[in-house]
Structure formats: structure tokens, C-alpha cells
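1. mind looking at a prediction? Sequence and model below.
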Amino acid sequence: MGIKRVPTYFNEFVCIGGACEDNCCIGWEVDIDDESLEVYKSVSGAFGDRLRRYMNDENSFTLKNNRCPFLNDKNLCDIFINIGEDKLCTVCTEYPRFTEIYGSLTEKGLGMSCESAAEFIFKSDKTVSFETEKFDYEEECDEDFLRVLLNVRENIFDVLKNRKMSISDRVKTILNYAYDVQDKINNNNVDKIPQSVDNYDFSQSEKCINDIKECVKLCLSLEIMEDSWTGVIENTLGIFDDYDNLSSEFDLYISGREYEYENLLVYFIYRYLLKAVFDCDVLTKVRFAAVSYVIIRQLDIARWLRNGKEFSLKDRIKNCVLYSKEVEHCQDNIDFFDEEFLFNPIFEHNRFLNLI
């Protein structure tokens, strides 16, 4: 018997279809799973001919003017309309949902690259909670290590939800905790992993602005997934001409909405940390969450400045969707950051803390 866990908002999600401003059927290659491929090969009539005309040798649909060829002029799906929702490809029915399987535990969530899903992630000021249920599914996994990681993750969640701390101190705390956890794993002392999070002193730390700028500059070295990405990053680098003043003013502006960054960090920790059950690398997962927070915060400052020092929930969603599509949807870009964590001196542990 397995356990399935989802965020409480998971089942509230409904695709908004043609009302979506950032349609997932535009600019994205649509892969056809094997079962759908057989169905599409057997569809008769003019629509069957149309299906097969756009199926290529890579088992995907060839885009037409950068759009799925079955996305009509009302931004609705002609496959859905002509042969039914149950005939959609798996990627079309599942996105933006994601599924991760860790032995007896299956976790599902909503990916941040969908604007409608991102709204669920960010709109509530209540702390994120999860629901679990039993179901009949299980794969092999190191269940003992999984239980350790589940405890580690709960400790991190507790820190991230502690609103008595500033968001920057929460990020520094989980980085220090992950560093301690990784040290025990690396030295084969898993049984000595801290069962709780220590209090760390950050009173003497000061942000290193040059390192923050270098962190943002790294985004220009990513494999470009979105045409607008380079321009957004170059615009963001402009904030460093007056960073101290802009950063302080933005902090005051956004102070009542720190829960958005809390939700962002919980999202990354929920989605990625338990993957350490397969590679034993907790620290990289937490660093990825932290660097994502750092970069997105700079994108926020730049958009706030560009908007005449206004920043709405819609602006928050636009930045996070853009980042997610650029980074989360390209394994090469995730791997790029993993390698930077190992070799780039700005990510040396104590130095990294000073750019949070």
C-alpha cells in the first residue's frame, strides 16, 4: 500500500483554456505518447488525415507558426473538440501537473510554468499544506533513507513557514541546515543527521552585491528556451546601477507579501528535495531553491521599477512562469546550475549566504 501526497490546492486546478494569456500549446513541442500515437493512426476521415499530416518521425506534432497545429483561432484544442478529451496526449492531459514517485510515496503537484497553476501557488497568504491518502502503488526505493529525507524536508518546511524570521534569514537557515545534513551523508553518518534545525547567527552578514549581479549574469549562459529571456535578464542587470536604494525600497514595498517568496521556496523544496533519495545530494536541491529565490527576486525588482514601482500578483506570476519555463523545463539548464554550485566560487557556502 502506497501513500499519495498533494498540495491542498491541487484538485482545485482547472485549465482555463482559451482565456490563458500564455498558452502551453504555443512555442512548446507536443510529444505523442505511444498509446495516443496508435489512436491517432486509427482515426478515420478528414480529421484523421489532418492528425497524421502533422505527426513527425520524432512522435510529436510539427508546430505551425510556433503553435500546436490543433490549436484553433479561439485558442481551443481541435483534438478535444473532434475526438474527445480522453484522446488527448498524456502530456496535454497531465500538464501542468507533475508526478514524482519515491518507493511507497507518490507526490503530485502543479508546475509553476503554467500561469493558472502559478496563481494557486502564490495567491494565498496561508501557509502551504498538503493532503495524503492511501492507494495501491509502490516502487522499490531505500525506504529508510526516504524517511530520513522526509524528516529533513519537514524541518525545512518548518523554517520556511516561520514568519517570525525574515525571508532572507529563512533561506540562510535552510542552506546551513542542508550543509550540515550533506556533511553527515557524505561521511556515511546518516544516523547522525540533525533531527531539528539549529539557530544560526546572521547578524554580522552583509549582502555581496557583486555576487548577486554575477548570479543574475549566469542566466545569460543558459540554453535559451524563451525568446524574451535574454532581454529580461539584460534589463534586470540595470538595477545594479543603484542596487542598494532600489533593493531597500522594494523590500519595504513587498514587506506585506513575503508569503509569496515563502510559497515559492516551499514549491521548490516540495518538488525537488526528495529526489535526493536517488543521488544522496540534499544540498544541491536546497541550493537550487535558494538561487531560484535570489534570481526571481531580482527579476521582481526590475519589473517593479519598470512598472513605475508597482508590482501586482500578475507581475509575480509572469516572472515565475518565465523563470520556470526557462529553467525547470530544460534539464540542461538545471544541470548548468548544479555544476555552478560545485565550481563557481560565488556558491562557496559562506559566500553564497552573503548574496541571500
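-> Right, received. Where do you want to start?
2. can we go C-alpha only for contacts and neighbour counts from here?
-> Noted.
3. how about the strands in the chain?
-> Here the chain has its strands, by DSSP state E, at 2-7, 30-31, 60-61, 97-102, 105-110, 130-135.
4. for those strands, which one sits closest to residue 264?
-> strand 105-110 (12.1 Å; C-alpha to C-alpha).
5. and here is the other one:
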Amino acid sequence: MKHYELNYCKNFKCKAGGCEHTCCAKWEIDVDARAIKRLALLGENDERVKRGFDEKTKTLKTDENRRCLFLDDDGLCYIIKKYGERVLPFVCKTHPRFKNFFTGRVETGLGLACEEAARKILSLNGKMRLVLLRDTREEAHLSRIERSIILFRNKAVSIANDKTRSVSDRVKTLLTLASAREELVLPKSIANALLQTDFLEPSIKELYAKTLSLTPDLNPFCGFENAAASLLSYFIFRHVSRASDQTDLKVRLAFAVYSLFAVFYLAKALGGDNIAALTEAARTYSAEVEYSDDNTHFLLDYAEGFIKLI
């Protein structure tokens, strides 16, 4: 088994109490079976632990502000402070990490919904790439479709990382590779899709409504080309890797390009042509779209409508 990690993961450290957008609020946090048993045992002698999770729904409970009941006023976790990380649910231990699984191969990255991960991704100076962490030397062979997925994805990432070309030129090449029409990434197309989603926060929909009046522009990246390339590589790594067949490869690549433009248009709606606005836009888009299966599937279907049949 080979274990890879994207190079921006190195030295990642949770901001804990210094985080402005804690991952311990406004989420439904699932609790795995092992954690349920550990928490139930602790709850026999700790009333706060007992009140903090629901064995029936297998989730952590939240207050009226949708904050986890284990989240203290200092922004730190009561469970970690008193019992250590080993007691936490699996999702709490691993967030914001995501994994791509192939036969004999696991790849790990950090999700944009975490503000510190978003900062690291957008400030990456070099190319985004996979780093081999360990190889257990166990015999395993990728399937034909897995090889196709990795080859297609790596080709797309190579294009995204090609600093000899402008980002707008790279985008056009990627849309061609995806057999997708350029109309997919125009402001009206970006906004129309997101305004139709059922699970987007109303305040975010209001921001995207503002982008309807933006002038069509295939190069909104001026001054932020390194950040744009990193974002594009991230979306490709995360979403193209999960393709199920050749058609899905193209759809997911089109969605990755769509996501890049969606972040940049949101940054404009937030009123800033600066890295802080771009980072917040990336974090917001990821939290609202990537961490909602419904919104992700809706936008994948939307992107598929722009794929040219050959």
C-alpha cells in the first residue's frame, strides 16, 4: 500500500481557539461506533459528556447557535482538554483531511473549508504535487479505470501547474480536455446554478446574485495567478480523482474549472481584490458546496449539461 500526501499538507496545524470559523459549529458531526462506546463510557461519570452526544442519531449535539456542546468559550474542545484526542469521533480527529482511495494507494489532502488549509493552499508558491509518505510494499495493481483516472487527472494537474502559460489559457485547454463549452464559467452560468441549489445559505445566494451583472471574463485572475493555479490543482485532485468512468472524468474536470471561477466571482462579490477576500471566498464555497453532497451532485449535473457530445 502506498500512502501519498499533497505537499501543502506539510506542517499543517489547526488554529484551534484562534480560528474564526470553527469546524465545531454549524455542522452536523457524525459519531462513529467506536467513539459512541468511548463517549458512553465517559458519560457514566461526566454529565457534560453524557449530554453532548445522541446515541440514536449518532451525532454530536449542538446549542441554539449550532455550536457543539463540547466547544468551550475559548474555542477549544472540552473533550480534548480533559480526555485527549483519542476519545474524539473519527471525523473530528481527521478534519479537514480528505482521502482518495485506489487499489493499493491512498492519497490525502486538506479541504478548503478549513480557513488554515485554505490559507496554505492559496499561499503555495510552487506546484501542488503528491509526496510519497510510505510504501508497505504489498502487491496491489490498479484497475484499468483507476489507471485512466490517475493519468487523466495528472494530465489536468500538469496543465493547471504550467506557469509558462496564463491561467486563462490553461483554463481554456482544460475546458477543451473536458469537452466543455466556455459558457459554463461565465458569471451568469456560475450564478444561475448556485442560485438554484436548495442547500446554499441565503446570504451566500445574495452574494452570487450580485455576480449576475459582472462582465463576462475568462481571465479574472490578474494578480492572483499562483493562487488560481493552486486552487485549480486542488479542485482537480479532489474531484477528478473520484470519477467513476470516462464521461464522469470530463464532468468532474468541468466542475473543477467551474469551481475555480465560482470562488473568484464570490471574492468580487465580497468586495475585495485581495488574497484575504479570495481565501474567505474559497473557504465559503468549499463549506457550502464541497461539504454538501446535495450541492455537489447538483453542480456536477449542471456541469454535465455543458459537455459537448462527440
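-> Looks like it arrived, so ask away. Note that the structure is predicted; figures quoted are calculated from it, not measured.
6. hmm, back to that, of all the strands of the first structure, which one is nearest residue 313 of the first structure?
-> Of these, nearest to residue 313 of the first structure by C-alpha to C-alpha is strand 105-110, at 17.7 Å.
7. what ranges do the helices span in the stretch 101-250 of the first structure?
-> 115-122, 143-160, 167-186, 209-217, 229-237, 243-254 (DSSP state H, counting those that start in this stretch).
8. to residue 31 of the first structure, which of those lies closest?
-> helix 115-122 (20.9 Å).
9. superposed on the second structure, where does that closest one end up, distance-wise?
-> Following the fit onto the second structure, the mean deviation recorded for helix 115-122 of the first structure is 0.6 Å by mean C-alpha distance after the TM-score superposition for the first structure.
10. can you list contacts of that helix?
-> For helix 115-122 of the first structure, contacts defined as C-alpha atoms under 8 Å, 6 or more residues apart in numbering pick out 9, 13, 15-16, 20, 22, 96, 110-112, 260, 263-264, 267, 313, 317-318, 320-321.
11. related to what we said a few turns ago, as TSV, the helices of the stretch 101-250 of the first structure with distance to residue 63 of the first structure would be great.
-> Shown next, in TSV, are the helices of the stretch 101-250 of the first structure (distance: least, C-alpha to C-alpha, whole Å):
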stretch	distance to residue 63 of the first structure
helix 115-122	22
helix 143-160	40
helix 167-186	41
helix 209-217	31
helix 229-237	21
helix 243-254	40
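12. for residue 106 of the first structure, which of the ones you listed is the nearest?
-> Closest to residue 106 of the first structure of the helices of the stretch 101-250 of the first structure, according to C-alpha to C-alpha: helix 143-160, at 11.9 Å.
13. would you mark the buried spots in the closest one?
-> Using 16 or more other C-alpha atoms under 10 Å as the test for burial, helix 143-160 of the first structure gives 145-146, 148-149, 151-153, 155-160.
14. also stretch 251-263 of the second structure?
-> The neighbour-count criterion (16+ other C-alpha under 10 Å) identifies 251-263 as the buried residues of stretch 251-263 of the second structure.
15. mind naming the longest helix for the first structure?
-> If you go by DSSP state H, the first structure has its longest helix at helix 282-306.
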